[in-house]
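> I'll drop the sequence and a predicted model, then ask my questions.
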Amino acid sequence: MDNTFWALVGLLIFFAVVAYFKVPAMINKALDARSARIRQEIEEARALKDEAKRQLAEYQRRRREAEVEARDIVAGAEREAASLLQEAKLKSEEYVARRTAMAEQKIAQAENDAIAAVRSSAVDIAVAAAAKILGERNAAGANAGLVDQSITEVRKLLN
């Protein structure tokens, strides 16, 4: 009986004790539980990954919609600005046209007033000259009343 024999006996006793307390079953049970827990964590990770993909797709869709909406808003603002610019241009052109027409009317009125004033002055001068000439020719006669009446009628007709 040497040391090898006793080592063999100790090993057999160790295996017997391990078998008696069902250590391999406990190890298998612990490994199975750990395997199940790992499998469950993998499934949860897959579910989280799928959820993350769905959320990413949703956010990308919303981003694209927001970009389209932003482009629409910018295009609408540009159209509105162009419309306001066109309207302002038309209004300013109309304003200038009205002011030009008013200025032309004032100029025409001033011309007419000047022509009327010149005519009136010319008539007054002509009547005065005619009265003077007629007065000198018929200085002391019966025709003086007739001359005054004629001068009055000429003034009325010429003015």
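Arrived safely. Numbering: from 1, shown residues only.
> switch to C-alpha atoms for all contacts and neighbour counts from now on
Fine.
> can you give me the helices in this structure?
Residue ranges of the helices in the chain, as given by DSSP state H, are 3-20, 23-137, 143-158.
> Mind putting those helices into TSV with mean neighbour count?
As requested, the helices of the chain are arranged in TSV below (neighbours: other C-alpha atoms under 10 Å):
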stretch	mean neighbour count
helix 3-20	11
helix 23-137	12
helix 143-158	13
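> With residue 107 as the reference, measure out to residue 94.
From residue 94 across to residue 107, the span is 20 Å (C-alpha to C-alpha, to the nearest Å).
> can you check residue 141 too?
For residue 141, the distance to residue 107 - C-alpha to C-alpha - is 49 Å.
> Likewise for residue 56?
Distance from residue 56 to residue 107, by C-alpha to C-alpha: 75 Å.
> repeat for residue 28
Per C-alpha to C-alpha, residue 28 is found 116 Å from residue 107.
> Could you do residue 1 as well?
Using C-alpha to C-alpha, residue 1 is found at 147 Å from residue 107.
> Show residues contacting stretch 86-101.
Applying C-alpha atoms under 8 Å, 6 or more residues apart in numbering, the set of residues contacting stretch 86-101 from outside is empty.
> ok, now stretch 114-132?
With C-alpha under 8 Å, 6+ apart as the test, stretch 114-132 has contacts from 147-148, 151, 154-155, 158-159.
> Against that first model, consider the following:
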Amino acid sequence: MPEVLATDAPAAVTEVDPGQAVKMAEPSLLGLEPYQWVSVAMAVLLLFAFIVAKVHKTIAGGLDNKIKAIRDNLDEAKQLRAEAEALRQEYADKIAGAEKDAEAMLENAQKEADSIVTKAKEDTAAMVARRERMAQDKIAAAERQAVDELKARAANASTAAAAKLIAANHDAAADRALADQVIEQL
């Protein structure tokens, strides 16, 4: 028999010597000690809880519900994580696409800038050549005008000088002889 249900009670001491400890007998009911009665009461309570009240089913049902709630939370967390990963990948793809677009735009802008610079150089060279021709034309026109003016002044000056010389050296008789000569030639 287990020690819990053992009923060996200590023997009562009848003789007491001075200076010797006295042991008292503990109370017992139906041959069982108090700690044995506590053990029996606990066993009866547990049997009642598991057999009659079916507490184990209630406890198991509560634990099952708790496990289901935890699983649902884990599934929801997995789903949220998958959505977050998909969003992160989508934005990473968008960023990569934006970087490619930015590079393409920068390359196109560089090409356009190069073509604009080349065209500006060509236009500048053409404009300089055109302005140079215009300047040369103006210089040539000014030279012609200056030569024409010089010729006109020279003609005026020679005419005036000839008129003075003729007026000083020719008299009326010489004018008649000259007029007659011109008439004969005609």
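Cool, got the structure. What you see is a predicted model, and the numbers here were worked out from it, not measured in a lab.
> Could you get me the TM-score between them?
The TM-score (TM-score structural alignment, normalised by the length of structure 1) is 0.77; 149 aligned residues with a C-alpha RMSD of 2.7 Å.
> circling back to that earlier point, and which of the contacts of stretch 114-132 of structure 1 is nearest residue 47 of structure 1?
Nearest to residue 47 of structure 1 out of those is residue 159 (C-alpha to C-alpha; 107.9 Å).
> State the distance from residue 141 of structure 2 to residue 110 of structure 2.
Distance from residue 141 of structure 2 to residue 110 of structure 2, by C-alpha to C-alpha: 45 Å.
> oh, I was asking about residue 163 of structure 2
77 Å.
> likewise residue 160 of structure 2?
Applying C-alpha to C-alpha, the value for residue 160 of structure 2 to residue 110 of structure 2 is 73 Å.
> Could you do residue 130 of structure 2 as well?
Distance, residue 130 of structure 2 to residue 110 of structure 2, using C-alpha to C-alpha: 30 Å.
> got it, and residue 103 of structure 2?
Applying C-alpha to C-alpha, the value for residue 103 of structure 2 to residue 110 of structure 2 is 10 Å.
> what's the answer for residue 134 of structure 2, then?
As judged by C-alpha to C-alpha, residue 134 of structure 2 and residue 110 of structure 2 stand 35 Å apart.
> what's the answer for residue 125 of structure 2, then?
Here residue 125 of structure 2 is placed at a distance of 22 Å from residue 110 of structure 2 (C-alpha to C-alpha).
> Also residue 136 of structure 2?
38 Å.
> and what of residue 182 of structure 2?
Counting by C-alpha to C-alpha, the separation of residue 182 of structure 2 from residue 110 of structure 2 is 84 Å.
> what does stretch 100-110 of structure 1 correspond to over in structure 2?
Mapped onto structure 2 using TM-score structural alignment, stretch 100-110 of structure 1 spans residues 132-142.
> Which residue lies nearest the spatial centre of structure 2?
Centroid check for structure 2 by C-alpha atoms, centre = their mean gives residue 95 as the closest residue, at 6.8 Å.
> when you align them, which residue in structure 1 goes with that one?
Checking with TM-score structural alignment, residue 95 of structure 2 has residue 63 as its match.
> Over to residue 48 of structure 2?
Residue 48 of structure 2 maps onto residue 17 in structure 1, by TM-score structural alignment.
> Equivalent analysis for residue 58 of structure 2, please.
Aligned counterpart of residue 58 of structure 2 in structure 1: residue 26 (TM-score structural alignment).
> Nearest to residue 40 of structure 1 among the contacts of stretch 114-132 of structure 1?
Checking these one by one against residue 40 of structure 1 (C-alpha to C-alpha), the nearest turns out to be residue 159, at 117.9 Å.
> still on that earlier bit, what residues are up against the match of residue 95 of structure 2?
No residues are in contact with residue 63 of structure 1 under the rule C-alpha under 8 Å, 6+ apart.
> Against residue 49 of structure 1, how distant is it?
Counting by C-alpha to C-alpha, the gap from residue 63 of structure 1 to residue 49 of structure 1 is 21 Å.
> Repeat that for residue 14 of structure 1.
48 Å.
> ditto for residue 6 of structure 1
Taking C-alpha to C-alpha, one finds residue 6 of structure 1 at 58 Å from residue 49 of structure 1.
> Same question for residue 76 of structure 1.
On the measure of C-alpha to C-alpha, residue 76 of structure 1 and residue 49 of structure 1 end up 40 Å apart.
> Please apply the same query to residue 140 of structure 1.
For residue 140 of structure 1, the distance to residue 49 of structure 1 (C-alpha to C-alpha) stands at 133 Å.
> cool, and residue 105 of structure 1?
82 Å.
> same check, this time on residue 32 of structure 1
The gap separating residue 32 of structure 1 from residue 49 of structure 1 is 25 Å, by C-alpha to C-alpha.
> Could you do residue 150 of structure 1 as well?
According to C-alpha to C-alpha, residue 150 of structure 1 stands 119 Å off from residue 49 of structure 1.
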